[in-house]
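**Student:** with the sequence up front, the predicted model follows.
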Amino acid sequence: MPAPQPLSDLSDDALDWQVLLHSGNASEADRVRYQRWRQLSPAHTEAAREAEALWGDLGQTQAAAQLTAAAPRRRRWGSALAASLVLALVGYGGWQQAPALLADYHTSVGQQQRITLADGSQVLLNSGSALSVDFSDGQRRLMLKAGEALFEPASDPRPFVVEAGGESVQGSGAVFSVRRDGSHNRVVIAKGEAQLGERRLQATADAGALTAWQRGKLIFNGKPLREVLAELERYQHGRIVLSDQQLGAMQVSGVFDLNDPQGLLRTLEQRYALKVTYLPWLAVVY
């Protein structure tokens, strides 16, 4: 007799069903299959009820009520919000599980880790990051599989090379950070110079602000709110969603303390007269 499916897996499956059923692409056959899945066992039924209740609760919040009463553009956003919440719940628990499981070092969301490599080099992993190391007699090679890291290579005749998303940064004589943003990389030179492909990179003018996370700070100077929220999201569990994309253009300046992740949005509320409604794994800014 097969072992019962773990409850956590059932919850994920139930949320997957909600995503499908509310996507606008579900067929009648899909709805029949869902009802059959729902009746497979009492545990399946309970997982389905919890997922349905979570979806239904979205319409009961103040933010959702305001969005429903607003212009059609905002009503469309309300549907996207619901989908965003469920997708966050389904996928966020394992922030990028494959890179983390295959990496030598990794951090969870909101965590940082300092690593001393075999040659004495120092690496600081930022929130939600994964790194693998491959040292040989001829080269010191590191692979940034996800997230962001700050590198301080030790003096050594072997090249110090960081690979990320198909690009290589050689920075034996530099202090630098590499960040993976989807299919793009951002390299910040804090000290010295490095080689990125055919380009030679020197110390970045705003390196202090861009690497302030190593000191537990985030620094913004006239950044659009949408970019600020995207950055804050990297340091806390769940999604942060703007109710109005026009609001996202508002410029934000300030210094935020990463030691108090829950206080980041409260600071924005106080300084910029914003409102935030908190849902499970989701914050709505309006």
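**Tutor:** Done, it's in.
**Student:** hey, let's count contacts and neighbours off CA atoms from now on
**Tutor:** Will do.
**Student:** could you list every residue that touches Gly165?
**Tutor:** Counting by Cα atoms under 8 Å, 6 or more residues apart in numbering, Gly165 makes contact with Lys145, Arg180, Ser183, His184, Asn185.
**Student:** can you list contacts of the strand or helix carrying Val252?
**Tutor:** Val252 is part of strand 251-257, with elements assigned from DSSP states H and E. Strand 251-257 has contacts (Cα under 8 Å, 6+ apart) with 216-225, 228, 263-264, 267.
**Student:** quick check: Tyr34 is in a helix.
**Tutor:** Yes. Using DSSP: H, G, I helix; E, B strand; the rest coil, the assignment for Tyr34 is a helix.
**Student:** contacts only, for it.
**Tutor:** Trp17.
**Student:** for Arg75, same thing?
**Tutor:** Shown in contact with Arg75 (Cα under 8 Å, 6+ apart): Leu67, Thr68, Ala69.
**Student:** repeat for Ala207
**Tutor:** Val188, Ile189, Ala190.
**Student:** the longest helix in the protein is where?
**Tutor:** Ranked by residue count, the top helix of the chain under DSSP state H comes out as helix 72-91.
**Student:** for that helix, buried residues please.
**Tutor:** Judged by neighbour count using 16 or more other Cα atoms under 10 Å, the buried positions of helix 72-91 are 74-75, 77-79, 81-90.
**Student:** included below, for side-by-side comparison, is a second structure:
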Amino acid sequence: MDDTLTSTLELAADWADRFAELTTDERRQLALWLEESPENAAAFARMRRLMSDTALIDAFDKGDAPVQPLAPLPELRAGSSRPARADRRKPMLGRRQAIAAGLAGALALPFAGYWLAGGQTAGSPPPLRFASRVGERRRFTLPDGSGLLLDAASRVAVDFSEGRRHVLLEQGAARFDVRHDPARPFKVRTPHAGMVALGTSFSVDHLAEASELRVFSGRVRLDVADQETRVVPADRWALVHGATVSTGSFDPTTHPDWQSDWLDADAMPLGFAVQRLARYSAAPVRIADPKLASLTFSGRFRLDNPRQSLELIGALFGLRLEKRKDALYLA
């Protein structure tokens, strides 16, 4: 990687790190720098995406990723978009500045031969990953401007290369508020089904043996292996469980499910409920007898108090919540 590109990435990393705290004057300076060249704008956009990857941040927190010190970002002279040298920056970098610096350095090898302006590579770039921790919901803006809301303990991988917008829901649940772009269909996939947004807001829940789609506005095309494609309209849900696809209606204003701290169960299998509540429990949750997982129940239960909800649900079946060495068990 040449020195010019390295410098561009380092500046982009520092701007991205400080973006939320920029003053009005600093934002003007950033705008001037972005207008100087397509390379600047592309580097800044990629740094913003990379720095929202929680897996990378966790790696730096644990010391798993090398961090190289970043040279102080020079301030700009009045009336100029070129940086001028300044000595007022603190010599020690904070955690996120170290991450920004490390990302710039880490890009040196993968981006050899990569032209930032054109976005062309010899091979496909790795996907961006967004994640949330147990008991934590997180909101992100995807590279195309679409909104992403992750349920607790959830993770997605995003591939937004030229001509495509593909999201793999690797774990948990997510809501997508999709920015319309007919040239690049917005696709979400789980191991059980594929969904294509037709201008919409919808959520997808990835369970161990099933996937649930809920459409809040617009329509979503649902593709399931060995079945005819179907279109799910607003205020409808579809559950893909094995070779079976069940559908029904819901009121998104009163039952938005996990987005409002509630588990809304309507003939829900006990196994599905345990998986969803486990996303909010510090201790793993198990069903002592796996045969009980198919039992169904209905009701509303708090997600932010998983232990109490598990006790209430267990009582419906004469089960108790027991704390054992490795997990909480319904037995």
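**Tutor:** Sure, I can see it. None of these values were measured; they are calculated from a predicted model.
**Student:** quick check: TM-score for this pair?
**Tutor:** Overlay of the two chains. TM-score (TM-score structural alignment, normalised by the length of structure 1): 0.54; 185 aligned residues with a Cα RMSD of 3.3 Å.
**Student:** the longest helix of structure 1 maps to which residues in structure 2?
**Tutor:** Following TM-score structural alignment, helix 72-91 of structure 1 has no partner segment in structure 2.
**Student:** after that helix, next one along is what?
**Tutor:** That would be, after helix 72-91 of structure 1 and using DSSP H and E, helix 97-102.
**Student:** by contact count, what packs against that next one?
**Tutor:** Using 3 or more Cα pairs under 8 Å, 6 or more residues apart in numbering; DSSP states H and E, the elements in contact with helix 97-102 of structure 1 are strand 130-135, strand 140-146.
**Student:** list of residues touching that helix?
**Tutor:** For helix 97-102 of structure 1, the surrounding residues in contact (Cα under 8 Å, 6+ apart) are His106, Thr107, Ser129, Ala130, Leu131, Lys145, Ala146.
**Student:** counterpart of the first one in structure 2?
**Tutor:** In the superposition onto structure 2, His106 of structure 1 corresponds to Ala131 when matched by TM-score structural alignment.
**Student:** ok, that match - contacts?
**Tutor:** If you count contacts by Cα under 8 Å, 6+ apart, then Ala131 of structure 2 has Asp53, Thr54, Ala55, Arg138, Leu150, Ala153, Ser154, Arg155, Val156 around it.
**Student:** residue in structure 1 paired with the third one?
**Tutor:** The pairwise alignment with structure 1 leaves Ala55 of structure 2 unassigned, based on TM-score structural alignment.
**Student:** sorry, back to before: top of the contacts of Ala131 of structure 2 by neighbour count?
**Tutor:** Within those, Leu150 tops the neighbour count with 27 neighbours, counted by other Cα atoms under 10 Å.
**Student:** nearest residue to the aligned residue in structure 1 for that residue in space, please, no chain neighbours.
**Tutor:** Counting by TM-score structural alignment, Leu150 of structure 2 lines up with Leu125 in structure 1. Nearest-residue entry for Leu125 of structure 1: Ala149, 4.5 Å, with adjacent residues in sequence omitted and distances by Cα to Cα, 6 or more residues apart in numbering.
**Student:** what number of residues lie near that neighbour?
**Tutor:** Ala149 of structure 1: 25 neighbours (other Cα under 10 Å).
**Student:** thought it was touching Asn126?
**Tutor:** Yes. Ala149 of structure 1 lies in contact with Asn126 (Cα atoms under 8 Å); the separation is 5.6 Å.
**Student:** check the gap between the match of Leu150 of structure 2 and Leu144 of structure 1 for me.
**Tutor:** To Leu144 of structure 1, Leu125 of structure 1 is 10 Å away according to Cα to Cα, to the nearest Å.
**Student:** do the same with Arg75 of structure 1
**Tutor:** Separation of Arg75 of structure 1 from Leu144 of structure 1 (Cα to Cα): 40 Å.
**Student:** for the lengthiest helix in structure 2, packing partners?
**Tutor:** In structure 2, taking DSSP H as the definition, the longest helix is helix 3-18. Helix 3-18 of structure 2 sits against helix 38-50, helix 95-106, with contacts defined as 3+ Cα pairs under 8 Å, 6+ apart.
**Student:** give the aligned range of that helix in structure 1.
**Tutor:** Helix 3-18 of structure 2 maps onto no residues of structure 1, going by TM-score structural alignment.
**Student:** between helix 38-50 and that helix, find me the angle.
**Tutor:** 40 degrees (axes from the mean of the first three to the mean of the last three Cα atoms, to 10 degrees).
**Student:** what helix or strand does the spatially most central residue of structure 2 sit in?
**Tutor:** Centroid-nearest residue in structure 2: Phe130, 3.3 Å away (criterion: Cα atoms, centre = their mean). In the assignment (DSSP H and E), Phe130 of structure 2 maps to strand 128-131.
**Student:** and the contacts of strand 251-257 of structure 1, which are buried?
**Tutor:** Buried among the contacts of strand 251-257 of structure 1 by 16+ other Cα under 10 Å: Lys217, Leu218, Ile219, Phe220, Lys223, Pro224, Leu225, Val228, Leu264, Thr267.
**Student:** the fourth one maps to what in structure 2?
**Tutor:** Across the two structures, Phe220 of structure 1 finds its equivalent in Ala265 of structure 2, going by TM-score structural alignment.
**Student:** that match in helix, strand or coil?
**Tutor:** Relying on three-state DSSP, one would call Ala265 of structure 2 strand.
**Student:** separation between it and Phe176 of structure 2?
**Tutor:** From Ala265 of structure 2 over to Phe176 of structure 2 (counting by Cα to Cα), the distance is 22 Å.
**Student:** same check on Asp144 of structure 2?
**Tutor:** The value you get for Asp144 of structure 2 to Phe176 of structure 2, if Cα to Cα is used, is 12 Å.
**Student:** which one of the two is surrounded by more residues?
**Tutor:** Phe176 (23 against 12).
**Student:** what's the counterpart of that one in structure 1?
**Tutor:** Matched by TM-score structural alignment, Phe176 of structure 2 corresponds to Phe151 in structure 1.
**Student:** what's the helix or strand for the residue lying closest to that match once chain neighbours are set aside?
**Tutor:** Of all residues not flanking Phe151 of structure 1 in the chain, Val123 sits nearest, at 4.8 Å (Cα to Cα, 6+ apart). If you go by DSSP H and E, Val123 of structure 1 is part of strand 122-125.
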